[in-house]
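Undergrad: After the sequence you'll find the predicted model.
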Amino acid sequence: MRDSALIRKAVVADAEAISAVHVSSKQATYRGLVPASILSELSAPQANADRQERWRKVLASDEVDVFVAELDGQVVGFVSSGTTHDNEGLQKATGEIYAIYVSSDQQRAGIGRKLIGAALRGLEKRGFSEATLWTALPSARSFYEAVGFRLDGAEKVSPLVPGYYVQVTDVRYRCNLANKAVETDR
């Protein structure tokens, strides 16, 4: 599996597939952290329609890079990145990985590493010299560290699932894009 995933720039027609991966991955990853009733609401018809519309808008814009991983013509993961949302004067030099999700049955197969690599290349092409990302998931930390990100000490409280009162503490990771120690397929 490791070498069979195709990574490509997402297009507007990918909105439905990205939304499906987003929901199924969140439901698997956040099980035990978020009440089951909230996780099941993520796949409700109106929630899906709203999410797909948001993805169509993102994919039609040139402000965010979105890459998908495909196996046998099916989207099994995605990553999105762009200018950091942090308000610390980092915007000029810093890009941010906003989201990365891989279908639960494809995790630990190298797809996340390839997606991170695509996002970091995209950020470099946009002229950024460093990248950040935020996570509340202890299980994701070893992955981010393995690909070269390091904790920088910043923390924030945010909703784990927007629109629902399930608050978590996110920690920020950072990497220097010129540092070739970042372990992806860049």
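TA: Yep, it's here.
Undergrad: C-alpha from now on. contacts and neighbour counts both.
TA: Noted.
Undergrad: could you say which helix or strand contains Tyr165?
TA: Using DSSP states H and E, Tyr165 sits in no helix or strand.
Undergrad: Secondary structure element holding the most far-flung residue of the chain relative to its centre?
TA: The centre of the chain is farthest from one residue, Ser37, which by C-alpha atoms, centre = their mean lies 23.5 Å away. For Ser37, the host element (DSSP H and E) is helix 36-41.
Undergrad: what's next to the next helix or strand after that helix, contact-wise?
TA: Sequence-wise, the next helix or strand downstream of helix 36-41 (DSSP H and E) is helix 45-60. Applying C-alpha atoms under 8 Å, 6 or more residues apart in numbering, the contact partners of helix 45-60 are 10-13, 15-16, 18-19, 41-42, 64-66.
Undergrad: make it 7 Å
TA: Helix 45-60 has contacts (C-alpha atoms under 7 Å, 6 or more residues apart in numbering) with 11-12, 15-16, 19, 64.
Undergrad: One more: stretch 22-29?
TA: By C-alpha under 7 Å, 6+ apart, stretch 22-29 touches 39, 42-43, 101-104.
Undergrad: Just the buried positions in the host helix or strand of Phe143, please.
TA: Using DSSP H and E, Phe143 sits in helix 138-146. Residues of helix 138-146 classed as buried by neighbour count (16 or more other C-alpha atoms under 10 Å): 141, 144-145.
Undergrad: Comparison target, given below:
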Amino acid sequence: MQIREAGLKDAPGIAKVHVDNWISTYNDVFPAHVFETWTYENREERWKKSLPKAVSGGTMTYVAEEEGEIAAFALAGTTRDARLRMRYTGEFYGIYVHPDFQRQGLGRKLMESCAEHLASQGHKRAALWVIENNKEQPFFEKMGGEVVYEAPVEIGGNNYKNIAYGWEDVQRLLNHEKLN
């Protein structure tokens, strides 16, 4: 398994992971109509437009590749949410592992790569948003994240909670410390 910086050529693979991960993670949470726009083609076009920004200006996107196939990806950079920015200047924008590759350590490796990037940008603390009932919440807790904020979010006409996890010391992720 190789972890490397993403490039524009990775848009189709990232799109596939993104769609399959979201459907697997939220299929039992969101109403079916939410996934109508979650097609490989739609996400690939979005990634082709956004990927140049997702690898510049302090933001970085990494992919985990297995035999030429994108198995997972993660993004990190400066915190976007003003409510968190005072304390958490860095943000893990998302960690997405294809369902076929979950439970193999890719999420941890990608999170470590993102933490290294955040530290290189001077960020000592970081946060990550997840939508309530995300089945991967225990992973973020195992990685040392603590719930630090909750905010309402509307998706598909329904109200949910957006939960922010915070890491007080990004360096712990870099040192590969055993967490929890």
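TA: Structure received. This one's a predicted model, so the numbers in the text were calculated from it and none came from an experiment.
Undergrad: picking that back up, neighbour-wise, which one of the contacts of stretch 22-29 of the first structure leads?
TA: Per-residue neighbour counts (other C-alpha atoms under 10 Å) across the contacts of stretch 22-29 of the first structure peak at Val102, which has 26 neighbours.
Undergrad: Quick check: the aligned residue for Phe78 of the first structure in the second structure?
TA: Using TM-score structural alignment, the partner of Phe78 of the first structure in the second structure is Phe73.
Undergrad: show me what contacts that match?
TA: The contact partners of Phe73 of the second structure, taken as C-alpha under 7 Å, 6+ apart, are 14, 62-64, 95-97.
Undergrad: Repeat that for Glu146 of the second structure.
TA: Glu146 of the second structure sits in contact with 165-167, where contact means C-alpha under 7 Å, 6+ apart.
Undergrad: got a winner among those residues for most neighbours?
TA: Highest neighbour count within the contacts of Glu146 of the second structure, by other C-alpha under 10 Å: Gly166, with 26 neighbours.
Undergrad: Give the buried residues for the one helix or strand it maps to.
TA: Using DSSP H and E, the element containing Gly166 of the second structure is strand 158-167. Within strand 158-167 of the second structure, the residues that qualify as buried by neighbour count (16+ other C-alpha under 10 Å) are 160, 162-167.
Undergrad: Toward the C-terminus, what is the element adjacent to that strand?
TA: Next element after strand 158-167 of the second structure (DSSP H and E): helix 170-174.
Undergrad: which outside residues touch that next one?
TA: Counting by C-alpha under 7 Å, 6+ apart, 112, 115-116, 119, 124-126 sit against helix 170-174 of the second structure.
Undergrad: Keep only those of these that are in helices.
TA: Among these, the ones falling in helices (DSSP state H) are 112, 115-116, 119.
Undergrad: and the two most separated of those residues?
TA: Glu112 and Ala119 (10.3 Å; C-alpha to C-alpha).
Undergrad: ok so, going back, ok, and the closest non-adjacent residue to the match of Phe78 of the first structure?
TA: Excluding the flanking residues, the one nearest Phe73 of the second structure by C-alpha to C-alpha, 6 or more residues apart in numbering is Val63, at 4.2 Å.
Undergrad: what's the distance between that neighbour and Ala6 of the second structure?
TA: In this view, Val63 of the second structure and Ala6 of the second structure are 6 Å apart by C-alpha to C-alpha, to the nearest Å.
Undergrad: Looking at those two, which one has more neighbours?
TA: Using other C-alpha under 10 Å as the criterion, Val63 of the second structure and Ala6 rank with Val63 on top: 27 against 22.
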